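J.: no sequence on this one, just coordinates:
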């Protein structure tokens, strides 16, 4: 019997597909945000602290028992994952060359505008839980 790794990207896109509810502008971008961080992880130009930040975001996406568990909350539970991703994006913009960020973003719209929406919506939804997200991710 051979092992077939799960396609987390595809599952994440299916999970949020058709979501209509609170903070949908951020939640519907979860697959794009995950793809962005996956691309950064495989980019040899991303090194040192930046690589550690990227790994923290990807790990947080796949941990089942995070601050807002998707099992209990459905797609709404991705808001903590998205907050962390947008928070780290603000850090990475100071550490990575603009072309590294641009190369990792596969979508047509501007990543900075997307991440601003994701940050604003997820930050507002989390309130004081933001500190817990950063602590669980090892960034506090």
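T.: Yep, that arrived. The structure presented is a predicted model; accordingly, all values stated were derived computationally and were not measured.

J.: make it CA atoms for all contacts and neighbour counts henceforth
T.: Noted.

J.: Please compute how far the helix or strand hosting residue 36 lies from its chain's middle.
T.: Element membership for residue 36 (DSSP states H and E) is helix 30-41. Put simply, helix 30-41 sits 7 Å off its chain's centre (C-alpha atoms, centre = their mean, to the nearest Å).

J.: next one: stretch 70-84
T.: Computed by C-alpha atoms, centre = their mean, the chain-centroid distance of stretch 70-84 equals 10 Å.

J.: let's bring in a second one:
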């Protein structure tokens, strides 16, 4: 069995940045946040008081990023394929915020913009794009 290490997550973060930094399409206003949201989840896994069920939700969202053929695969759709990944990430961060609050989560946020505003933007915009596929995404990772 192979386990991902912290450096593997950082390497994947670099891949995300590389894949998304040049995207200038219709959804750039929120797709650009994908790597930072991914990093927030990986970093928050280290929070010592994180509850077990929430670790599973975070792990599901992280795993969704690395699954090659998810609901909207990046290998087929390019940067547009990250919209479902961003949706599941924002979905899980909203759950974490309900439990721990955005103040604590902001301590793990590397972004310059307000975390709560970013999460709501990403959640609403990705949900608008995905429409009825949101339940498919949540079901895919076992969160529905």
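T.: Arrived safely, thanks for sending. Because the structure is predicted, anything quoted here is derived from the model rather than measured.

J.: I would like the range of the second structure that aligns with the helix holding residue 36 of the first structure, please.
T.: The counterpart of helix 30-41 of the first structure in the second structure, using TM-score structural alignment, spans residues 34-45.

J.: what does that stretch rub up against?
T.: If you take C-alpha atoms under 8 Å, 6 or more residues apart in numbering as the criterion, stretch 34-45 of the second structure is touched by 9-10, 13, 16-17, 55, 58, 62, 82, 85-86, 89-90, 93, 105, 108-111.

J.: quick one: the helices in the second structure?
T.: Under the criterion DSSP state H, the second structure contains helices at 6-20, 28-31, 34-44, 52-66, 74-77, 83-106, 115-130, 134-140.

J.: Report the contact partners of the residue sitting nearest the centre point of the second structure.
T.: In the second structure, the C-alpha closest to the average C-alpha coordinate belongs to residue 89, at a distance of 2.9 Å (C-alpha atoms, centre = their mean). Residue 89 of the second structure makes contact with 37-38, 41, 58, 61-62, according to C-alpha under 8 Å, 6+ apart.

J.: Mind telling me what it corresponds to in the first structure?
T.: Using TM-score structural alignment, residue 89 of the second structure sits opposite residue 85 in the first structure.

J.: Against residue 132 of the first structure, how distant is that match?
T.: Using C-alpha to C-alpha, to the nearest Å, residue 85 of the first structure is found at 14 Å from residue 132 of the first structure.

J.: Residue 88 of the first structure too?
T.: 15 Å.

J.: what's the answer for residue 92 of the first structure, then?
T.: As judged by C-alpha to C-alpha, residue 92 of the first structure and residue 132 of the first structure stand 21 Å apart.

J.: more crowded one of the two?
T.: Set side by side, residue 92 of the first structure and residue 132 show more neighbours around residue 92, with 19 against 16, by other C-alpha atoms under 10 Å.

J.: I figured that one hits residue 51, correct?
T.: No: at 9.5 Å, residue 92 of the first structure does not count as touching residue 51 under the criterion of C-alpha atoms under 8 Å.
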